[in-house]
Every structure is written in C-alpha cells, then in structure tokens.
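Novice: Curious how this folds, go ahead:
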Amino acid sequence: MRLTDTAIKNAKPREKDYKLFDGYGLHVLVTRSGSKLWRMKYRYRRREKLLSFGPYPLVTLKHAREKRDDARLMLLEDRDPSEEKKRARIERDRERAVTLGAVAQEYLKKLEKEGRAPATMKKLRWLVSLIEPQLAERPLQQIEAQDVLRLLRKVESNGTYETTRRLRSTIGSVFRFAIASGRASSDPTDALKGALIRPTVKSRSAILDRLEFGRLLNAIDGFSGQPATMHALQLLSLMAPRPGELRQAQWCEFDLENAVWRVPPERMKMRRPHRVPLATQCLGRLCDLRRHTGDSAFLFPSARNWRKPMSENTLNAALKRMGYGSDKITAHGFRATFSTLANESGLWHVDAVERALAHVEVNEVRRAYVRGEHWDERVEMAQWWADQVDAMRESSRSG
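Specialist: Next comes the predicted model:
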C-alpha cells in the first residue's frame, strides 16, 4: 500500500526504529527520536545498497518519489545512484573552489612565468583588483553575463570607458583560461560585445611638420635638466623606439663597434628580440652619454637610484617643461613623426619602416610570408633619418 502524507505525519516514534514502505524500495525510517528520514533500498550488480534522500517533511512525499524514479532510471542505464550522488557532490565542491578570483590569480601567475613585462603585469593586477569581492568569490560556473555586466556598468559610470573595455577583456581571458583547463564551460563576456560604451580612440600627439619638429629638437638640445634626460630625448628622436624600451636600455645591449642595439625579447611589446641599427649620430650621442652614466648598468638611471631606470614619466615631464604638453607631443609621438616622414619620402619599403618600429604584421597570412628584417635597408634608413633630424634642426634655426 502506498504511503500518504497523513500516514507519515501520524507515525509516532517507538522503542526501536521502524520503516514505512511506499514501493520500489522507497521508505521512511522513523527513528526512536522521532526523526523521519527518506531511504531507498535497491540492488546494484547483486549487491544490496541504500540511498538517502533527506528528512521528511523538508523532502516531501512527492519529491521523494521523484528522486526514487530518477534512481531507477540510473539503474536501467547500469549506473549506481549512490556513486552518481557522490560524483555530483564532488563536482559541486570542485566548482565552489574554482572561483573567479582564484582563477584570475592563477592566470596572472601564468602570464608572469611567460615573461610579461612588469608594467603589463602591474596593469593587469590593477584590473583584476577592480573585480568586486562578491563576484571574485563566486564559482565560475555560477557567473553569468548579467553578473559581469553589472560590475562593468559600475566602472563605466565613472566615465572610464577604456578601463571598462580592458576589464571586460581581462575577465574574458580568465574565463578562456579556465575553459582550456576544464574548469569552465563558457565565457560570459562573449555576450557583452556591443553592450558597453565604446571609448573614443585618441591617437598620441605627435609633431608631423618638419619645421616645428626642428624647433623641438633645438629645444631638447638646450634642455637645462638632467643630461641623461636630454640624451634620452635626443636618442628617441634618432631611433624612434618605444619610450619604455629606451628608458630601460642597458649598456650591455649595445655593440658600438658594429653599430647595433639588441633589445631583449622580454622588454619588447610583442616579446620578440629586436635589432636597431645605429647611425653615426647615435654613436656620438652614446659616447657622450657614457661619460655621464657609464657607471650604471642603465643608460638612463634614476636620479635617486642608479640601480633602477628613470621613471616612465620623466620624458613626458621634460617635454612639458620645455612647453610641449601632451596636446602637442608625447614621448611615444616621436615614433609617429618618424613613421609619417619615412613613409612620405617614398624612399623606403613600408615593411622596412614597420620593422624599424618593431611592428608585427596583423594579417596572419601575410605575416607567414613577411619574415625578414629588411636589415640592409633599415641600416640605410637609420642613417637617412639621422641626417634628416640634423637637417630639420638646422632648418628651424634659420627658418
């Protein structure tokens, strides 16, 4: 006879535990203390086993029967319901341990081992710190697109659209890392493409007029601050490297006899070694600079500690001091000046200019075929550009 709610409610405790049966092994165990616990007795591969469903009335009669039927279906598929229950519990525990914050820290350690630049790691750690604690402590499998969007909207409300975009990208990278390692099944940030305010792309300021650039060069020559800062700006105008690559340059990287600067991959944006041909003007500047900073490992050591390179703000601060604020030019803008004038000259192959700037071809198919450094052409171009720099400096004096 099948059980009823009335029969279960009216069941009283006895001197010994006893059972009220419902069918197909399902029963209620009534204990001496008065507890009423759902159990299911079944056989799996000739062994008698017992499955627990929880206490009555928290687990209702209807719910207990549904659990029993689910267990019977597993048996039909030759699966042990007890083992399936253990496996589900282990999986839930594993998911609870795999939180967004924990995987984000693991992802950062991976990037650090891959040799990402300290400045890059600093920015990524800062972005990860923007993830609110309540979201960082959530299991990855429980985080949906709306959860991430709520976080991004708060950051976006401050008007920091570029930060919001980078944060979405970073969270997406963490999820893809988790997917690759089997700890997540999807990336919720995919659904957020187009949901955020797109930041206005603003190019770094640069001087493209030859006469005006010549005036800047003369201003640098007359700079009254630290000699190392003046030399850094002069070499920046001659070689057009990324400011960070030049700022952290070390004397051991320069082969003055063969007129080449070898930048190690760990300091390059794309993590590839890069060679820079040195024009005669560069060699002269470097020899002069060595008299000032040759006792340091760095070409441009910090004024406070010669064991560290100069601050990343030093060059832009020096330009501002000379009257060239960020609305006119930045340290990075010297690269745009070189690129524009070199390409406009029509003398050099566009790939040679791109290699000089250490740019990597975006098109994957084309990148597979364009692998050369264009070294010989770049050596000629380096000397041509240094001569152009001298000519622009001289022209502005008489202009």
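Novice: alpha carbons only for contacts and neighbour counts from here, please
Specialist: OK.
Novice: Over to stretch 302-312 now: how far is its first residue from its last?
Specialist: Distance between the two ends of stretch 302-312: 10 Å, counting by CA to CA, to the nearest Å.
Novice: Burial check on Ser169, number of neighbours?
Specialist: As a burial measure, Ser169 scores 15 neighbours (other CA atoms under 10 Å).
Novice: residue contacts, it?
Specialist: Contact analysis of Ser169 by CA atoms under 8 Å, 6 or more residues apart in numbering lists Thr189.
Novice: mind redoing it with 6 Å?
Specialist: Ser169 makes no contacts at all, as judged by CA atoms under 6 Å, 6 or more residues apart in numbering.
Novice: Give me the contacts around stretch 351-364.
Specialist: Contacts for stretch 351-364 (CA under 6 Å, 6+ apart): 367, 374.
Novice: how many neighbours does Asp93 have?
Specialist: By the criterion of other CA under 10 Å, Asp93 has 12 neighbours.
Novice: element containing it, please.
Specialist: Using DSSP states H and E, Asp93 sits in helix 81-97.
Novice: Can you name the residues in contact with the longest helix seen in the chain?
Specialist: Secondary structure of the chain per DSSP state H: the longest helix is helix 375-398. Defining contact as CA under 6 Å, 6+ apart, one finds that helix 375-398 is touched by 211, 214-215, 217, 238, 277, 279.
Novice: Please provide the structure for the following sequence as well, for comparison with the first:
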Amino acid sequence: MLTLPQIKNAKPRPKTYKMADGFGLTLLVQSDGAKLWRFRYRFAGKEQMLSFGQWPQVSLAEARQSRDDARTQLRGGLNPGAVRKQTKAQAKVAAANSFRAVAEEWIELNRGKWRATHVVRVQSQLDRDILPSLGDRPISNISPAEVLAVAKRVEGRDALDQAKRCLQRVASIFALGVRTLRCETNPARELVGVIRTRKVQHRAALTFDQLPDYLGRLENVGAGAETKGALEFLLLTATRSGETRGMRWSEVDMDKGLWRIPGERTKTGMEHLVPLSKQAKAILERMQPLTGNGDLVFPSPVKKNEPLHANALLAALRRMGYETGDITAHGFRATFSTTLNELGHNPDVIERALAHVPKDKIRAAYHRSQYLEERRVLLQAWADMIDAKRKGANVVPMRKKAVG
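Specialist: Prediction:
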C-alpha cells in the first residue's frame, strides 16, 4: 500500500508510470508531474476504469474511500461506472429543476423588458435574501413554510417593502416553474398579506397659502443658483426631485416649450413629456448662461458633471427655516395635486401631469402624450396662480372645463 511520503516524493519520468495501492487503486504519475487516481475493475468479464481525480486535491484517504465504495457496488451487482453516469445525469436534471435555475431563466425572460438598474436590484435581492435558502432546492419540493421563512427574515430587518417584493418575486419564479411543468403549485401565491404593513406617512407638503412665504424665503436664502433654480422649477413642474436634478439640456425643446424625460430616468420606466409654462422657461433662460455649456441644467456646484444632490435641496430648505417634517422637495407634488383637485381641475389631467401611469395596459401604452395640451394649459394656470398668490391676489377656483 502507498504511503504519503511515497506519493510526495514520486518524481515524473519521461513516460507515465503507475504506483499501486491495492485492490485496483493506482496512482498514475505523468511526465508533466500530475498525479492521477485510477481504479481498475472487471464487470461482466470486461476490464473497466474509473477516475477519482488528482492528488493532492483528492487525498489518499479519499481515493481509498472511493475505491471501497466502488467495490461495495460491485459486490451488489452494480457497475460503478454506470452508477456514476446515472448520478451525474440525475444531478444535471436536479440542477435544471432547481429554484436557482428557474430564477435565472425568469430574469433572462424579463431582461429585455426591465431597465438595467431594475435587473441589478432584482438580482441583488435574489443573491442576498432568496437564493441562499432556496437556490439549490428542487423547486417542486419547496414548501410554503420555507418561502414564508425567507420573507420573514427580510421583514425582521424592518424592510417591509423589500419583504413584500421578495414574496412577489418568489411567486413570479414559481409561476414560471408551473408554466414549464417543473412544479405543480405556487406556494408563494397563498402568502399574500402575511407581511405586516407600515403605517403610511405622507410626504411633508406646504399648503397653497404657504407658497408666498416659501418663495420669499427661497429668494433670500444663501444657496447657489442651481439649488434655488431647481427648488422653484420643482414647484412649477410638479416633477420628481431626481428627474429635475438630473435634467439635461438635450431633453429640452425651448421652441416647443417641452421637456422630454427619457424612460431610463423616470420612476415608471416610460418617457414623460412635461409642457413648460412661461415661468418654467424663464428659470431655464436664467440657467442657460450658467450651465448651458454643460450637459446638466442643475449640476452639482462642486462636481459639474454630476447632478445636484438631493441633500443640497434638503440643506437649502433647512437654511430657509423649515424643520424636518415641514416640507420635502417631493411634497410639491402633493401641493400641486391637492390644490388643483380642490379647485375643480380635471383629475385625469392632474394624474398625467404627475406621470402616474394608468393601471390599464392599453391606456398606459399611449400615456406619454395623453392630455398633452390639457396639461400645457393646466401647468400654465398653476404657474399663473403661484405668481398671483405671490403678489397677494386671491385665487378663485376655476371650473373643470376651463382647463380640460
């Protein structure tokens, strides 16, 4: 029988040679120095051979154990080579039917429909929260309790939205498994509502009557032109903070008075058209000499090639005297919606101005330009109302038909 020192000291020769360990196990020492384990046996009158790997990755003890296992199979009337092939085939089938395999297929099926950033988010949650527990399990064997345990671990971090998305994504993966006959049921489908719901906290927003005071503070605050321009532009356009902060000159058509936000920069992933009021265009005209030579309309004053940071807006609001909970940049959208709905404007036009996509997929298909002219009238009326309020005039509610 071989010893470890013999194996370590075996030197390569011009030709491959064998070192026997006994009961069919040998070590092949090749001319390049590689040392390979081989097991030779006879089955049905024919000599056959199995490879057990390479030393030292496979130790002497491990090679002997593999040999003994093969000899046990022979005594039971089985061909070790055939058993290995069958085991590999079963492992391959099991891998194709694992939760991980179906999850990877699900991502590939949706990759063309999702934004690249969304693909990254989905893959990140799979890698972090889902696949470590479910990935290597046969999808047909996973129980509702196992799925619930995964979601509850995420909930335990107080990441309630992530926990709900976790369940939704697992349910979508199981749905693909059912469609491709790799499982019969969808255990995640029955778990709707098991994640606790956080009490909704609405974004802090000013009332319409508070806007003159806000605009007065904004005019006098010590902040850069980019920050002050963005804070006023947000109010006039009712767009999302990230959309305004990342606004590019290439997206603006001053002649048509239109801002075209591409889908990769919107929350919905769809292009959004924003008609520009005279007041909004005036802000852009003020910014043109300052930032018109660059890509961004409201760049960071520190890094001109990067958008203005959300913290810059927050810091300006704090310098204006607003405390946490008084106001947020996102809250202007609530002011816009509440005020115009109370004044009797068409709620469908308001919703489209806020880039809220209809749930109906057919309606959503042409949402980009839906109510475009009505939105143009609405946003101009909104800007005029703000100007009038700033000057101390009373704003009289307009009839719905006056603005679409």
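Novice: Report the buried residues of the longest helix of structure 1.
Specialist: Neighbour counts using 16 or more other CA atoms under 10 Å place 378-379, 381-383, 385-390, 392-394, 396 of helix 375-398 of structure 1 among the buried residues.
Novice: and which of those is nearest to Gly222 of structure 1?
Specialist: Distance to Gly222 of structure 1 across the buried residues of helix 375-398 of structure 1 (CA to CA) is lowest for Arg393, with 12.1 Å.
Novice: Now do the equivalent of that closest one over in structure 2 against Val29 of structure 2, distance only.
Specialist: By TM-score structural alignment, Arg393 of structure 1 lines up with Arg390 in structure 2. For Arg390 of structure 2, the distance to Val29 of structure 2 (CA to CA) stands at 91 Å.
Novice: corresponding residue for Pro241 of structure 1 in structure 2?
Specialist: Aligned by TM-score structural alignment, Pro241 of structure 1 pairs with Thr239 of structure 2.
Novice: pretty sure that match is in a strand, no?
Specialist: No. Thr239 of structure 2: not assigned to a strand; according to DSSP: H, G, I helix; E, B strand; the rest coil it is coil.
Novice: How many residues are close by it?
Specialist: 21.
Novice: Using the three-state scheme, assign Thr200 of structure 1.
Specialist: Following three-state DSSP, the label given to Thr200 of structure 1 is coil.
Novice: okay, now it: neighbour count?
Specialist: Residues near Thr200 of structure 1, counting by other CA under 10 Å: 8.
Novice: Ok, Lys303 of structure 2 next?
Specialist: Neighbour count for Lys303 of structure 2, taken as other CA under 10 Å: 9.
Novice: Give the equivalent position in structure 1 for it.
Specialist: Under the alignment by TM-score structural alignment, Lys303 of structure 2 pairs with Asn305 in structure 1.
Novice: Please identify the helix or strand for that match.
Specialist: Secondary structure (DSSP H and E) places Asn305 of structure 1 outside all helices and strands.
Novice: Then Ala205 of structure 2?
Specialist: Applying DSSP H and E, one finds Ala205 of structure 2 in no helix or strand.
Novice: So which residues of the stretch 51-200 of structure 1 form helices?
Specialist: 61-76, 81-97, 100-113, 118-129, 133-136, 145-156, 161-180 (DSSP state H, counting those that start in this stretch).
Novice: middle-most residue in structure 2, spatially?
Specialist: Residue closest to the average C-alpha location in structure 2 (CA atoms, centre = their mean): Arg121, at 2.2 Å.
Novice: Alignment lookup: Val51 of structure 2 to structure 1.
Specialist: One thing to correct before we go on: residue 51 of structure 2 is Ser, not Val. In structure 1, Ser51 of structure 2 lands on no residue (TM-score structural alignment).
Novice: list the buried ones in stretch 179-191 of structure 1?
Specialist: Buried residues in stretch 179-191 of structure 1 (16+ other CA under 10 Å): 183-184, 186-189.
Novice: swap in stretch 292-306 of structure 1?
Specialist: Neighbour counts over stretch 292-306 of structure 1 (16+ other CA under 10 Å) mark 292-294, 296-302, 306 as buried.
Novice: With stretch 212-224 of structure 2 instead?
Specialist: Residues of stretch 212-224 of structure 2 classed as buried: 212, 214-215, 217-218, 221, 223 (neighbour count, 16+ other CA under 10 Å).
Novice: That stretch aligns to what range in structure 1?
Specialist: Stretch 212-224 of structure 2 corresponds to residues 214-226 in structure 1, going by TM-score structural alignment.
Novice: For the stretch 201-350 of structure 1, which segments count as strands?
Specialist: Under the criterion DSSP state E, counting those that start in this stretch, strands of the stretch 201-350 of structure 1 are mapped to 254-255, 260-263, 274-277.
Novice: just to revisit the earlier point, now find how far off-centre the longest helix of structure 1 is within its chain.
Specialist: Centroid separation for helix 375-398 of structure 1 versus its chain: 38 Å, with CA atoms, centre = their mean, to the nearest Å.
Novice: What sits closest to Val178 of structure 2 if chain neighbours are left out?
Specialist: Glu184 (5.5 Å; CA to CA, 6 or more residues apart in numbering).
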